[in-house]
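A.B. asks: Okay, predicted coordinates and the sequence, questions at the end:
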Amino acid sequence: MEAKQYVDGVLKEINKTNPGEKEFIDAATEVLNSLVPVFDKHPEFMRAALLERIVEPERQIIFRVPWVDDNGNVKVNRGFRVQFNSAIGPYKGGLRLHPSVNLSIVKFLGFEQIFKNSLTGLPIGGGKGGSDFNPKGKSDNEIMRFCQSFMAELYKYIGGNMDVPAGDIGVGGREIGYLYGYYKKLKSLSEQAVLTGKGLTFGGSLARTEATGYGLVYFTDEMLKDNKTSFEGKTVVISGSGNVAIYATQKAQELGAKVVALSDSNGYIYDENGINLDVVKEIKEIKRGRIKEYLHSVPSAKYEDGCKNIWKIKCDIALPCATQEEIDEEAAKILVQNGVKVVAEGANMPSTLVAIDVFQSNNVLFGPAKAANAGGVACSALEMSQNSMRLSWTFEEVDEKLQEIMKNIYHNAKNAAHEYGHEGNILMGANIAGFMKVAEAMMAQGIV
C-alpha cells in the first residue's frame, strides 16, 4: 500500500469513528498529512498499524463533578481526562476549565500533547483533561469545592509515574493548590510529582509561571536568528492576557520589541507606545480584572469590544496566545496584507488549517504550537525532576535549561523538515520529529 493511500484511509476512519469531533479531526488531519514522507521511508510503520494506534487514546475517562455554590445550590459539571499515549513516559498535559470543554477539545489537546512532549526531549507521554466548569465570577470557596469534587474522581487515575496533570486555561496556581491539597488528603501521602505548576512552598519550580511565554519567545528568537534578524525594533501583537501572553510580552520587550496589543475574551487594547506590563499584571494577576481596565491607567490607549479585529493591527510579529482557532483565513490574509513576517503560536492550535496555508504560501515564518509553546510542559517536566530529587533549582538554572530545550526544538524540527523534503517548513518538521521518537518507542514495545 502507498503511504498516501494509507494515511488517507486512516483519516477516513477517524472521521467515521469520531463524528462531530471537529477539533480532534482537524488536529489529526494536520499531523497525519505531514507524515506521508515518513511512511514512504518506513513502510514497517504501516505494517505495525502505527497510525491506527496513535490516533486512538489508550484511555478516556469521563465523570460527573457535583459541587455546591455559595447559595447552597447543587451544580453538576462534566470532567474529562484523556490518556493518549505513554510510549515515552507517563501521561503529561494540562487541565482546562472552560465552558467550551468537551471530549473533542480534550482529545485534540491530548493528541497534540503527544508530539509536543516528544519534541522537548524529555520522557513524558501525552494526555489532557479538564471540565466545562467556568471559574470566572466564582468565589475562592466555590472553586475550592469544585476542585475537590473533581479530584475526588481524578485521583484514581493519576500519579507521578502514571499521569501528571498541570494547568491550562482556567487553571492557575490557586486551582493547582486546591487540587493537590485534596489529592494529598485522599491518598494520605505527599507525592509532589503528581501535579505541576504548584506553589513554590510545596514543590513548585521557579520559572514555571513564565515558562510558556518565555519559551515561545526563545523559540521565535531562534527562528528569527536563523533568518538573519531579531526581535529588536519589531512591532508585536499578542492575543490573550494570561500567563502565556504576559510573559511573552515581558521577554519580547526585553529583547527590544514593542508589543502594542493584548486581549481577553471581552476585547482588546491597543497602545501605540507599547504595552505597560506593570499595569496589565496588576489588572490580571492581582485584581483578576478585564483588559479594558488598562485605559484607567493609560487613557491614551484604545479599546475595542470583541477579539477578532486585533489581527487588523499592523505588526511584524504575531503571537496568538489566547485560544484555539482564533486566526481564521480572513484574519490570516489581513495579517499578510499588513506585512507580518512571523507568526508563532503560544496557544494550542490558534490558527485554522486554512490560515496556516495562507501564512506558508506567503512565506511567513510560522512556528506551530506543538513546537513554539512547548516551554510550559518542558518546565513542568523539569519540576517533576526536581520533585523526584527532592531539590530546587534556581530561576537561572531552569531558565537556562528552558532556553536550550526551545533552541533544540527549533533545530530538530528544521532538520527533520530538511531530511524529509520539506525545507523550511517548521510545521512539517515538528510533526515529523515529534512523531519519530514516539513511533520508534512504540515499535520497540510491541503491539500494545
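C.D. replies: Now that the structure is in, tell me what you want to look at.
A.B. asks: Every contact and neighbour count from this point should use C-alpha atoms.
C.D. replies: OK.
A.B. asks: Surely residue 249 and residue 238 touch.
C.D. replies: Yes. Under the contact definition of C-alpha atoms under 8 Å, residue 249 touches residue 238, with a separation of 7.4 Å.
A.B. asks: Between these two, which contacts overlap?
C.D. replies: residue 259 (C-alpha atoms under 8 Å, 6 or more residues apart in numbering).
A.B. asks: Identify the residues contacting the residue nearest the centre of the chain.
C.D. replies: Among the residues of the chain, the one closest to the centroid is residue 348, at 4.4 Å (C-alpha atoms, centre = their mean). Taking C-alpha under 8 Å, 6+ apart, we find residue 348 in contact with 109, 323, 324, 369, 370, 373.
A.B. asks: OK, contacts around the closest residue to residue 367 other than its chain neighbours?
C.D. replies: Among residues not flanking residue 367 along the chain, residue 344 sits closest, at 4.2 Å (C-alpha to C-alpha, 6 or more residues apart in numbering). Residue 344 sits next to 216, 220, 317, 318, 319, 320, 365, 366, 367, 368, 369, 372 when contact means C-alpha under 8 Å, 6+ apart.
A.B. asks: Let's see that with 6 Å instead.
C.D. replies: By C-alpha atoms under 6 Å, 6 or more residues apart in numbering, the contact set of residue 344 is 319, 366, 367.
A.B. asks: One more: residue 206?
C.D. replies: Residue 206 neighbours (C-alpha under 6 Å, 6+ apart): residue 395.
A.B. asks: what helix or strand is it on?
C.D. replies: Using DSSP states H and E, residue 206 sits in no helix or strand.
A.B. asks: Okay, it and residue 44: tell me how far apart.
C.D. replies: Separation of residue 206 from residue 44 (C-alpha to C-alpha, to the nearest Å) stands at 43 Å.
A.B. asks: what does residue 417 give?
C.D. replies: Residue 417 is 21 Å from residue 44, by C-alpha to C-alpha.
A.B. asks: So between those two, which is more surrounded?
C.D. replies: residue 417 (23 against 12; other C-alpha atoms under 10 Å).
A.B. asks: tell me the strands in the stretch 201-350 of the chain, going along the chain?
C.D. replies: Listed in chain order, the strands found in the stretch 201-350 of the chain under DSSP state E, counting those that start in this stretch are 235-238, 258-263, 267-270, 302-305, 317-319, 342-344.
A.B. asks: Put this next to the previous one:
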Amino acid sequence: MVAPHEPEFDQAYKEIISSVEDSKLFNAHPELRRVLPIISIPERVLQFRVTWEDDQGNCRVNTGYRVQFNSALGPYKGGLRFHPSVNLSILKFLGFEQIFKNALTGLPMGGGKGGSDFDPKGKSDSEIRRFSQAFMRQLFRYIGPQTDVPAGDIGVTGFVVNAMFGEYKRLRDEYSGVLTGKHMLTGGSNVRPEATGFGVVYYVCHMIQYASKSTKGITGKRVAISGSGNVAQYAALKCMELGAVVKSLSDSKGALIATSPEGLTPDVIYKIQELKEKRLAITDSLELTNKHKFIAGARPWTHVGEVDIALPCATQNEVSGEEAEALIKAGCRFVAEGSNMGSSAEAVEVFEKSRANGKGCWLAPGKAANAGGVAVSGLEMAQNAQFSTWSHSEVDGRLADIMNSIFTQSTDAASKYCESGSNNLPSLFDGANLAGFIRVARAMEAIADWW
C-alpha cells in the first residue's frame, strides 16, 4: 500500500490508521474497516513532461503531476505546488490529507493534489507565465469544474493561477470555475487569500474557549508563527486584529524574532508581503533585520521565549520532537497547524502525551485547523456555479461557521470514540481523523465505491 521510498505519504497514512484502529470506531461500525485498503490508493496518478522556454531561448524541462486521490464526496479538490522538492511521496501525502480535510468542511469536494519540481525562485515573471501555461497545456485534459478543480499552494501564487486559468480558457474555449484562487475580476472570491490564515486563528480561538471556558479568546496571548507566506501573513494579521502578540515569523533562510514586548506589528507583515511578491527573502530587508532579531538557519520554536500559542505555517514536519518539548517548557498550551502535517510524528507523540497527562499542549492537526483555505475555495466554486459574487462579510461569516463546525466535529468524534485525557480535553488529532474518515467512508459505502 505504501512504498518504502514514500516517507511523507507513509507518515500521513499511519496517522489515519492509528487514529481509526486505536479508537472504538470499528467496534461500533465494523463495516467501515473495508474502506481502509481502498482509500489509501489514489484513483488516478498523472505524471507528465512540461517543456518551456526561458528568457534566453533555451528549452527547459520539468516534471508535472496530479494525484486524483478520492472523488466519493465530489470533484477532486486540492492545490498545485511548484517547488524543487515536489515528488510523488509529498503529493500523495498532501492529496491523502486533502481527502479528509475537504470532508470536514461539509462541502462536496473530493481530495487531490498536484504540482511540479519547477522552482519559481530566480525566474522572471515571463518565465513563470510561460511555464504555467505549458503546465496547463498538459493538465487541462484531466480537469474540469465537475471533475477536478485545482488551486494554489507553495510557489503557485495568484499570478500563476491567473496564467493557468487564461490558458485553460483558450484551450477549452469555455469560461468555467476550473481553478480557485482566481482574480476577483475572473471569478475569484472575497477572503480567499486570507482564508487559511484567518481560519487557523478562528479554530484556535475555539480551542481556547473550550479549554478555559473564557470568552477572551486570543486577546493578550503570545503567539509564535512560522513561515512568511500567505498563510503566516494573514494568521499574523488576524492575531494582531484580535489583540494577540505575534512574536515570530520565518522563511527558508531563518527566523525573525520580535525584540519588543509588543511583538511584530502590521507594518512588518506588509513589508514581508512586498518582499514575497518580488520572491525575496526576509534578509533582503535591512529594515526588518535591523529592527528585529534574525537567526539564520533557524526555526522560531526554540528562540521565541515564553509563548501561549504556536502556529506552524510553513511546511510539513517543521516541528520536531525536541522543539515540541521546548514549546511546552516555554508555556505553550495550544498548537494549530497552518501547514499540512506541520508536526513530525515525534512531535505529535509529545503533544498528545502532554495533553493526555493534562500538563501540556493541545494539538490541532492541519486537516482541521488549516481547512479554511479549501473551504473558501469550495465557496468560490459555488459562486462560480451561480455566476455570482458574495460580499466579504458573507464569505468571512461562512468561513467562521465552517471552522466552528470542524472544531465541533473533531471534539464530538474524539469524545465518542476515544479516551479523554486527565483534563478532559479530547484529542483533536484523532477526532479530526475520525470525523473526516467516517464521512468519506460513508460516501464510499453509499455508492459502493470499493468494488
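C.D. replies: Received it, and whenever you're ready, just let me know what you need. Quick caveat, the model's predicted, so the values are computed rather than measured.
A.B. asks: re earlier: so what does the residue nearest to the centre of the first structure match up with in the second structure?
C.D. replies: Structural alignment (TM-score structural alignment) places residue 348 of the first structure against residue 340 in the second structure.
A.B. asks: and its match, how far is that from residue 364 of the second structure?
C.D. replies: On the measure of C-alpha to C-alpha, residue 340 of the second structure and residue 364 of the second structure end up 11 Å apart.
A.B. asks: what's the answer for residue 299 of the second structure, then?
C.D. replies: Applying C-alpha to C-alpha, the value for residue 299 of the second structure to residue 364 of the second structure is 20 Å.
A.B. asks: any chance you could map the helices in the stretch 301-450 of the second structure?
C.D. replies: 321-329, 345-356, 366-369, 372-386, 392-417, 428-446 (DSSP state H, counting those that start in this stretch).
A.B. asks: who wins for proximity to residue 286 of the second structure among the ones you listed?
C.D. replies: Proximity of the helices of the stretch 301-450 of the second structure to residue 286 of the second structure was assessed by C-alpha to C-alpha; the nearest stretch is helix 321-329, lying at 28.3 Å.
A.B. asks: Over in the first structure, find the residue span that closest one aligns onto.
C.D. replies: With TM-score structural alignment as the criterion, helix 321-329 of the second structure aligns to 329-337.
A.B. asks: do stretch 135-144 of the second structure as well
C.D. replies: Counting by TM-score structural alignment, stretch 135-144 of the second structure corresponds to 150-159 in the first structure.
A.B. asks: buried residues in that stretch?
C.D. replies: Of all the residues in stretch 150-159 of the first structure, those buried under the rule 16 or more other C-alpha atoms under 10 Å are 150, 151, 153, 154, 155, 158, 159.
A.B. asks: Residue 176 of the first structure versus the second one, what's the distance?
C.D. replies: Here the criterion is C-alpha to C-alpha. By it, residue 151 of the first structure lies 11 Å from residue 176 of the first structure.
A.B. asks: And the first one, by the same measure?
C.D. replies: Here the criterion is C-alpha to C-alpha. By it, residue 150 of the first structure lies 12 Å from residue 176 of the first structure.
A.B. asks: for the fifth one, same thing?
C.D. replies: Distance of residue 155 of the first structure to residue 176 of the first structure, computed by C-alpha to C-alpha: 13 Å.
A.B. asks: can you count the residues close to residue 172 of the second structure?
C.D. replies: Neighbour tally, residue 172 of the second structure, other C-alpha under 10 Å: 12.
A.B. asks: What residue in the first structure is paired with it?
C.D. replies: Residue 172 of the second structure maps onto residue 187 in the first structure, by TM-score structural alignment.
A.B. asks: ok, that match to residue 273 of the first structure distance?
C.D. replies: Distance from residue 187 of the first structure to residue 273 of the first structure, by C-alpha to C-alpha: 52 Å.
A.B. asks: Same question for residue 308 of the first structure.
C.D. replies: 21 Å.
A.B. asks: So which of the two has more stuff around it?
C.D. replies: A side-by-side neighbour count of residue 308 of the first structure and residue 273, using other C-alpha under 10 Å, places residue 308 first with 17 against 11.
A.B. asks: which residues are contacting the match of helix 321-329 of the second structure?
C.D. replies: Taking C-alpha under 6 Å, 6+ apart as the rule, stretch 329-337 of the first structure contacts 311, 354, 355.
A.B. asks: again, only this time at 7 Å
C.D. replies: The contact list for stretch 329-337 of the first structure, computed with C-alpha atoms under 7 Å, 6 or more residues apart in numbering, reads 311, 312, 354, 355, 358, 359.
A.B. asks: tell me the contacts of residue 218 of the second structure?
C.D. replies: 205, 242, 243, 244.
A.B. asks: Greatest separation within these: which pair is it?
C.D. replies: The widest separation within the contacts of residue 218 of the second structure (C-alpha to C-alpha) is 12.0 Å, between 205 and 243.
A.B. asks: What is the burial count for residue 297 of the first structure?
C.D. replies: Residue 297 of the first structure has 11 neighbours, counted by other C-alpha under 10 Å.
A.B. asks: Not counting residues beside it along the chain, what's closest to it?
C.D. replies: residue 279 (7.1 Å).
A.B. asks: And that neighbour, how far from residue 4 of the first structure?
C.D. replies: 52 Å.
A.B. asks: In the first structure, which residues correspond to the lengthiest strand in the second structure?
C.D. replies: In the second structure, with assignment by DSSP state E, the single longest strand is strand 59-70. Aligned using TM-score structural alignment, strand 59-70 of the second structure spans residues 74-85 in the first structure.
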